[in-house]
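>>> Turn this into a model:
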Amino acid sequence: MGKEVIERIKELKKERNAVILAHNYQIGEVQDVADFVGDSFGLSRKAAETDADVIVFCGVKFMAESAKILSPEKTVLLPEKEAGCPLASMVDVDGLKEMKKKYPGATVVTYVNSTAAVKAESDICCTSSNALKVVESVPGNQVLFVPDKNLGQYVARRTSKEVIIWDGYCTTHHRVDPEEVKEVKAAHPDAPIVVHPECPPEVVELADHVDSTAGILKYCRESEADTIIVGTEQGLIHRLNKENPDKKFFVLSPKLICPNMKKTNLDKVLKSLEKMETRVEIPENIRTRAYNALKKMLEVK
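Coordinates of the predicted model:
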């Protein structure tokens, strides 16, 4: 059945002139059938560069929205319509508007893990890899950082600017306990620990390296260590193993699993291509404003 599904997916990709994008946290079989695997914004940029008419985004909703923001002329499909992001849901437009009233002089820096509507209310977006650089680049000394408080605190500790932090968090990364890190260090004293900045500050401080998913991949590729402890969603291990067969990778905590990222499977990818669903649509007045926030981010050197 698996081979038949994969062959049918390949046929439909040709028929539809489609490209399949899979986030690093997707299950292995979905990553393996994808044309490109990467982090959320990297995949959206890849989508904008392709000549495909249809983008099948295997991830969560805000990621598919970002692809549509950057490629409005293309059909963007989300195979699992219930694949949401708890972090992105922790801020809404009304709440952000209220916060902006409290801090009228603050520049709103919004993490890409957010809805299109929230991006539209923002001055500039950032990713986990360029958050500090973006904060340093904006005018003024006061920044409202939305919505991830752990990434916000990571940035705040490394800038002289006043960073007002929204009280949101990634429910997956936030579950990691510093005691787990200490236990893993004791069990594997020679293995470096690399974590995502969405982890709590107490965990980040104990790590040997902190980076985005793309940064973690680079670190692991270049590290001379033969065993590495990885503090991000366990789906990244699949790609790490494929790219570094001579090394061993272990997830920092069994809690590092995102249920929403595991909802997409090959059958849903096939159904998405067969029925051309679920289509991601964004009102143009929201899309253009969200695009401006993303575009400003891309201009930061």
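
>>> CA atoms for contacts and neighbours, from now on please.
Will do.

>>> and H238, what does it touch?
Counting by CA atoms under 8 Å, 6 or more residues apart in numbering, H238 touches G28.

>>> hmm, 10 Å instead?
H238 makes contacts with 24-29, 31-32, 249, as judged by CA atoms under 10 Å, 6 or more residues apart in numbering.

>>> for V300, same thing?
V300 makes contact with 126, 130, 133-138 under the criterion CA under 10 Å, 6+ apart.

>>> Give me the buried subset of the contacts of H238.
By neighbour count, with 16 or more other CA atoms under 10 Å, the contacts of H238 hold 24-28, 31, 249 as buried.

>>> Now go through those and say which are in strands.
Using DSSP state E, the members of these that fall in strands are F249.

>>> Distance to G152 added to the buried ones among the contacts of H238, as CSV?
Output for the buried ones among the contacts of H238, formatted as CSV (distance: CA to CA, whole Å):
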residue, distance to G152
N24, 22
Y25, 22
Q26, 25
I27, 28
G28, 31
Q31, 30
F249, 28
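
>>> Here is the second sequence; please produce its structure so I can put it next to the first one:
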Amino acid sequence: MDLHQKITELKKQKNAVILAHYYQVPEIQEVADYVGDSLGLSQKAAETDAEIIVFAGVHFMAETAKILNPNKKVLLPDLMAGCSLADSCPPDVFQKLVEAHPDHVVITYVNCSAEVKALSDIICTSSNAEKIVNSVPKDVPIIFAPDKNLGKYIQKKTGRKMLLWDGACIVHEVFSIDKLLKLYKEHPGSKIIAHPESESHILETANYIGSTAGMIDYVKKHPSEKFIVATEAGILHKMQQEVPQAVLIPAPAEEDNTCACSECAFMKMNTLQKLYNCLLNENPQIEVSEEIRKKAFLPIERMLELSK
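Predicted coordinates:
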């Protein structure tokens, strides 16, 4: 049997589910039970009946699944698959900011550690950030962390002034505006679609701004058009599957690389072989202390309730 078949067999034997992010390599997306964005993955993790959750994504995503499922095994194919955005918000430094502003509601983007979630009042994703911010009374000040680009975008959308943490995702900050405009000239009439973690000057060029799931939905509504896609290039696989007739072009990165696109090295650390090994050996497992888990569970639960 090939790896795909072996993984499928193991899933049945062990009552396991594989959850994969859109940024995973295509062969992992193909074997997954569910492929989605952070909100969709959180929702699936919360409702699964499987005894084992294999999270094909990065560390904070698997942590979120463990916070929601303390009695289930949560596996991550490569324990070193981290996140530059989560790393930009150290819990001890963030705690000092929170303690210095006790009157603020703390909204944190899901791309953060379990410890930072435990310091938060409510979690958000790029899909629901606007709704979450609007759920807070207008006279209540807000701390928004860790992504400053998403925070600036949500400020513009809602008109709310927020205290923004100075964090960012390196994958979404490497798009070249000069190369993007040059590419657009080469493909006149194409639509630029962008993830709100991108910098403001990229977002200002976009016909549509939204989460990974939102971007796919937008392309579905315009199936015969040409798109320049400003997010991690892994999304192109599922997007092309969903809308085979659309022409999809990855937005160019500052650096010259083989794909002429932006890729997350952490997301790409997971491979089909590592996924098979972790399911076979039920290792490496994600662990979260019960003290942190209980604190982090509440703001995630609030998000899931508001997102129904």
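
>>> Tell me how they score on TM after superposing.
Once superposed, the chains reach a TM-score of 0.96 (TM-score structural alignment, normalised by the length of the first structure), with 299 aligned residues with a CA RMSD of 1.3 Å.

>>> about what we covered before: name the nearest of the buried ones among the contacts of H238 of the first structure relative to L217 of the first structure.
For those, the closest approach to L217 of the first structure (CA to CA) belongs to N24, at 10.0 Å.

>>> And the helix or strand in which R293 of the second structure is found, how far out from the chain middle?
Remark: R293 of the second structure resides in helix 290-306, with elements defined by DSSP states H and E. Relative to its parent chain, helix 290-306 of the second structure has a centroid offset of 18 Å by CA atoms, centre = their mean, to the nearest Å.

>>> Stretch 16-26 of the second structure too?
Using CA atoms, centre = their mean, the offset of stretch 16-26 of the second structure from its chain centre is 12 Å.

>>> which bit of the first structure covers that stretch?
The alignment of stretch 16-26 of the second structure onto the first structure (TM-score structural alignment) covers residues 18-28.

>>> how far does that stretch stretch from start to finish?
One end of stretch 18-28 of the first structure sits 20 Å from the other (CA to CA, to the nearest Å).

>>> cool, and stretch 176-193 of the second structure?
The first residue of stretch 176-193 of the second structure is 14 Å away from its last residue (CA to CA).

>>> likewise stretch 257-271 of the first structure?
Using CA to CA, the end-to-end distance of stretch 257-271 of the first structure comes to 25 Å.

>>> Which positions within it qualify as buried?
257-258, 260-266, 268-271.

>>> And the buried ones among the contacts of H238 of the first structure, which is closest to Y169 of the first structure?
Using CA to CA, those come closest to Y169 of the first structure at Y25, 17.2 Å.

>>> That closest one against G59, yeah?
Yes. Y25 of the first structure is in contact with G59 according to CA atoms under 10 Å; the separation is 7.9 Å.

>>> hey, what's in contact with both of those two?
Contact with both Y25 of the first structure and G59 is made by residues 39-40, 260-262, according to CA under 10 Å, 6+ apart.

>>> just checking, which of these belong to helices?
Using DSSP state H, the subset of the shared contacts of Y25 and G59 of the first structure located in helices is S40.

>>> Now render the shared contacts of Y25 and G59 of the first structure as a markdown table, adding distance to T110 of the first structure.
Formatted as a markdown table, the shared contacts of Y25 and G59 of the first structure follow (distance: CA to CA, whole Å):
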| residue | distance to T110 of the first structure |
| --- | --- |
| D39 | 17 |
| S40 | 14 |
| N260 | 21 |
| M261 | 22 |
| K262 | 25 |
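
>>> And the shared contacts of Y25 and G59 of the first structure, which is closest to E202 of the first structure?
Closest to E202 of the first structure, out of all of those and judged by CA to CA, is D39, at 24.4 Å.

>>> roughly how far apart are the aligned residue in the second structure for the closest one and A213 of the second structure?
Here D39 of the first structure is matched to D37 in the second structure, going by TM-score structural alignment. According to CA to CA, D37 of the second structure stands 6 Å off from A213 of the second structure.

>>> List the residues that contact V280 of the first structure.
Counting by CA under 10 Å, 6+ apart, V280 of the first structure touches 57, 61-62, 64-69, 72, 75-78, 81.

>>> Not counting sequence-adjacent ones, nearest residue to the residue nearest the centre of the first structure?
With distances taken as CA atoms, centre = their mean, the residue of the first structure nearest its centroid is S40 (4.2 Å). Spatially, and ignoring its direct neighbours in sequence, S40 of the first structure is nearest to M63 (5.6 Å; CA to CA, 6 or more residues apart in numbering).
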